[in-house]
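**Q** Structure for the following, please:
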Amino acid sequence: MTTTADSTTDSATGLRVEGLYKSYAGVHALADVGFALQPGQVTALVGDNGAGKSTLVKCLSGLVQPDEGQIIVDGRPAAMHSPRDAAALGIETVHQDLALVQHSTVAQNLYLNREIRTKIPVLRQLGWLDHRAMQRRTEEILRELGIRVPSAKARVRDLSGGQRQCIAIGRAVGWSQRIVLLDEPTAALGVAQTALVLELVRKLADRGVAVLVITHNMEHVMQVCDQVLVLRLGRLVADRAVSELDSTALVEYITGLRSDFATTTNGGDRAEPAVGGERA
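**A** Below you'll find the model as predicted:
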């Protein structure tokens, strides 16, 4: 049975997934997955290694095309064949590697591959950039999101790990006020830096952004998330409000002691295979 979003969900807003399948060499990485991401909510995506989390996020970000099912944005089926297609629909992804240029400034990173050209016609044809406009808008984004860095001119290489993660998130939000996907945003961060990132994640939801966070940290799920999706062996086994659960119940879903949906499998259903060296 397809696990779809609650029928009370407004299908004209946010992002909805219906009956998503993805297989590699006959092995289901995702099987009949369905859920909704709502504006103004932080949704956690949890599950053991091989549960299908990375494959799901790749489908949502346009890096991988599902074999079956639909991804629906604003009530319309979305055809995403690349991250550029996803970005055009308002979906931005922050991967674990952050994709920041260490020797460039904060402003240059926020506008990487999206630079503003000068309005002067002759210079515009020559490819001249409007550095003042980019720096001004960067400062506005930093101020609006409460991201604390020395300045828009600071070099990324001189920032802390938490500040770099915030810059990567700020870049995503700067280009999408709608849907942001975060892959382990607090991995390898200290306590203070983690607190900065979690505070920013909560601010995004308060601004009306639909946020999906992949995490292994149950404490963070309980602390900042509104909803939680649990994947096990490629199937969705829970889609619950965080207020209804505790960390013990979450662990039971992850380990297979609980499931809210039918999980009958055929011989081809098992853990997600290693693809490109990844199992997540």
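**Q** okay, CA-based contacts and neighbour counts for the rest of this
**A** Fine.
**Q** Strands of this structure, start to end?
**A** Listed in chain order, the strands of the chain (DSSP state E) span residues 15-24, 27-37, 42-46, 68-73, 76-77, 91-94, 179-183, 210-214, 227-232, 235-241.
**Q** tell me how far the first one is from the chain's mean position?
**A** By that I understand strand 15-24. The chain centroid and the centroid of strand 15-24 are separated by 16 Å under CA atoms, centre = their mean, to the nearest Å.
**Q** That strand vs strand 235-241, what angle?
**A** Between the direction of strand 15-24 and that of strand 235-241, the angle (axes from the mean of the first three to the mean of the last three CA atoms, to 10 degrees) works out to 160 degrees.
**Q** can you check the second one too?
**A** Computed with the same axes, to 10 degrees, the direction of strand 27-37 lies at 20 degrees from that of strand 235-241.
**Q** quick one, what contacts Gln193?
**A** For Gln193, the contacting residues are 160-163, taking CA atoms under 8 Å, 6 or more residues apart in numbering as the criterion.
**Q** what about 10 Å?
**A** The contact partners of Gln193, taken as CA atoms under 10 Å, 6 or more residues apart in numbering, are 160-166, 186, 199.
**Q** In this protein, which residue sits furthest out from the middle?
**A** Computed with CA atoms, centre = their mean, the residue of the chain farthest from its C-alpha average is Val122, at 39.7 Å.
**Q** Out of the strands of the chain, the one nearest Asn113 is which?
**A** Asn113 sits nearest to strand 91-94 of all the strands of the chain, at 14.1 Å, using CA to CA.
**Q** related to what we said a few turns ago, wait, the residue farthest from the centre of the chain touches Leu129, no?
**A** No: with contact defined as CA atoms under 10 Å, Val122 and Leu129 do not form a contacting pair (11.9 Å).
**Q** middle-most residue in the protein, spatially?
**A** Most central in the chain under CA atoms, centre = their mean is Leu181, positioned 0.9 Å from the mean C-alpha point.
**Q** how much space between that one and Gly170?
**A** 12 Å (CA to CA, to the nearest Å).
**Q** again, but for Ala99
**A** Look at Ala99 and Gly170: by CA to CA, they are 13 Å apart.
**Q** Compare neighbour counts for the two and give me the winner.
**A** The neighbour count for Ala99 versus Gly170, taken as other CA atoms under 10 Å, is higher for Gly170 (23 against 11).
**Q** residue boundaries of the helices in the stretch 101-250 of the chain?
**A** Secondary structure of the stretch 101-250 of the chain (DSSP state H, counting those that start in this stretch): helices at 106-110, 121-125, 131-145, 161-175, 191-206, 218-224, 247-255.
**Q** here's the other one to compare against:
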Amino acid sequence: MERKVVLEIQGLSKYFGGIRAINNIDLKLFENEIIGIVGDNGAGKSTLTKTISGIYRKNAGQIRINGKEVEINNPCDERKYGIETVYQEQGVIPILNAASNIFLGREKFQKNILGRFFKFIDDKYMKKETEKLLDSLDIKLKDSNSEVYNLSGGQRQSIVIGRAVYWGGKILIFDEPTNNLGIKQERRALGLIKKLRDDFKISIIIISHNIEHIIQLVDRIIILRNGEKVGERIKHETDGHEIVSMITGVMK
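**A** Reported below is the predicted structural model:
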């Protein structure tokens, strides 16, 4: 049975003046798949994901979602097509609780006159939905009413991931998902990403410098160097030594 391509990039290029940040990149992401994008600093990894997600406008190339060519010129376009990006900076507001962060910018208002005319937020509904969401993802918080600044880095990241899932993300892009996490939090983050693929049938792109994590987590690996795609490997047909050699350009 032929696998469904949920995201296809053809000839994607982004220039900053005379500098080619990414040049003529091709890649496919299949349904229910995790791919890793690796490369040294300046290889074009972040530029590629930011161009896919609409933070940068492409100079050339095509983006197709489920076989249909689309234009993604801003993050609102990204969400419209079911793409959500989880950045290493973690897009949470520390002084708000989990529910307020999950519904950030998309708050649920009360159905009564206070909600309709005065925009009173339905905190009970948002709290209930958040607890159901976190439970489905096996995310444990001691107190969901607590401000996010009281949570660990891994818990904050889980809230961002939960928000992406709740709002219908079918393609998730992770930018360095284990950066600044402890060993225990790293294991939880990797387990959650696998759960998104296996239980929620979400297709995932991961940007990471950590080759060990990439090897154990993804199905395929895309290697970038100097803004260009220099290789692609299926996980079980390669190893860390070959990937590092391709990243550096020093083939053994």
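**Q** How alike are these chains, TM-score-wise?
**A** Here the TM-score for the pair of chains, by TM-score structural alignment, normalised by the length of structure 2, is 0.95; 249 aligned residues with a CA RMSD of 1.3 Å.
**Q** one step back: let's have the contacts of Gln193 of structure 1 in TSV, adding neighbour count.
**A** Putting the contacts of Gln193 of structure 1 into TSV (neighbours: other CA atoms under 10 Å) gives the following:
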residue	neighbour count
Ser160	13
Gly161	19
Gly162	23
Gln163	19
Arg164	21
Gln165	27
Cys166	27
Thr186	24
Glu199	16
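**Q** can you put these in CSV and add distance to Asp226 of structure 1?
**A** Shown next, in CSV, are the contacts of Gln193 of structure 1 (distance: CA to CA, whole Å):
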residue, distance to Asp226 of structure 1
Ser160, 28
Gly161, 26
Gly162, 23
Gln163, 24
Arg164, 25
Gln165, 21
Cys166, 21
Thr186, 18
Glu199, 14
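**Q** which of these lies closest to His103 of structure 1?
**A** Ranking the contacts of Gln193 of structure 1 by separation from His103 of structure 1, with CA to CA as the measure, puts Arg164 on top at 12.4 Å.
**Q** can you pull the contacts of the counterpart of Arg124 of structure 1 in structure 2?
**A** In structure 2, the residue paired with Arg124 of structure 1 according to TM-score structural alignment is Arg116. Contacts of Arg116 of structure 2 were listed using CA under 10 Å, 6+ apart, and they are 109-110.
**Q** From Tyr87 of structure 2, how far out is Arg116 of structure 2?
**A** From Arg116 of structure 2 across to Tyr87 of structure 2, the span is 34 Å (CA to CA).
**Q** got the contact list for the counterpart of Glu140 of structure 1 in structure 2?
**A** Glu140 of structure 1 maps onto Lys132 of structure 2 when the alignment is built from TM-score structural alignment. When the contact criterion is CA under 10 Å, 6+ apart, the partners of Lys132 of structure 2 are 126, 138.
**Q** ditto for Arg187 of structure 2
**A** By CA under 10 Å, 6+ apart, Arg187 of structure 2 lies in contact with 154, 178, 181, 213.
**Q** Now the residues you listed in JSON lines, please, with extra columns for distance to Ile223 of structure 2.
**A** Rendered in JSON lines, the data for these read as follows (distance: CA to CA, whole Å):
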{"residue": "Gly154", "distance to Ile223 of structure 2": "27"}
{"residue": "Thr178", "distance to Ile223 of structure 2": "19"}
{"residue": "Leu181", "distance to Ile223 of structure 2": "24"}
{"residue": "His213", "distance to Ile223 of structure 2": "15"}
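**Q** And these, which is closest to Ile34 of structure 2?
**A** His213 (12.2 Å).
**Q** The alignment partner in structure 2 of Glu244 of structure 1: neighbour count?
**A** Glu244 of structure 1 maps onto Glu237 in structure 2 when the alignment is built from TM-score structural alignment. Neighbours of Glu237 of structure 2 under the rule other CA under 10 Å: 7.
**Q** Ile35 of structure 2 versus Glu237 of structure 2, what's the distance?
**A** Counting by CA to CA, the separation of Glu237 of structure 2 from Ile35 of structure 2 is 14 Å.
**Q** and what of His241 of structure 2?
**A** Distance check for His241 of structure 2 against Ile35 of structure 2: by CA to CA, it reads 18 Å.
**Q** More neighbours: these two, which one.
**A** Neighbours of His241 of structure 2 and Ile35, each counted by other CA under 10 Å, are more numerous for Ile35; the result is 26 against 12.
**Q** To which residue of structure 1 is the more buried one aligned?
**A** Aligned counterpart of Ile35 of structure 2 in structure 1: Thr43 (TM-score structural alignment).
**Q** That match contacts Cys225, correct?
**A** Yes: the pair Thr43 of structure 1 and Cys225 passes the contact test of CA under 10 Å, sitting 5.7 Å apart.
**Q** list the contacts for the aligned residue in structure 2 for Leu198 of structure 1?
**A** In structure 2, the residue paired with Leu198 of structure 1 is Leu190, using TM-score structural alignment. Contacts for Leu190 of structure 2 were tallied using CA under 10 Å, 6+ apart; they are 177-178, 213-214, 216-217.
**Q** Look up how far Asp122 of structure 2 lies from Leu190 of structure 2.
**A** Using CA to CA, one obtains 33 Å as the distance from Leu190 of structure 2 to Asp122 of structure 2.
**Q** Same question for Val218 of structure 2.
**A** Remark: distance between Val218 of structure 2 and Asp122 of structure 2 (CA to CA) = 39 Å.
**Q** ok, the two, which is more surrounded?
**A** Val218 (21 against 15).
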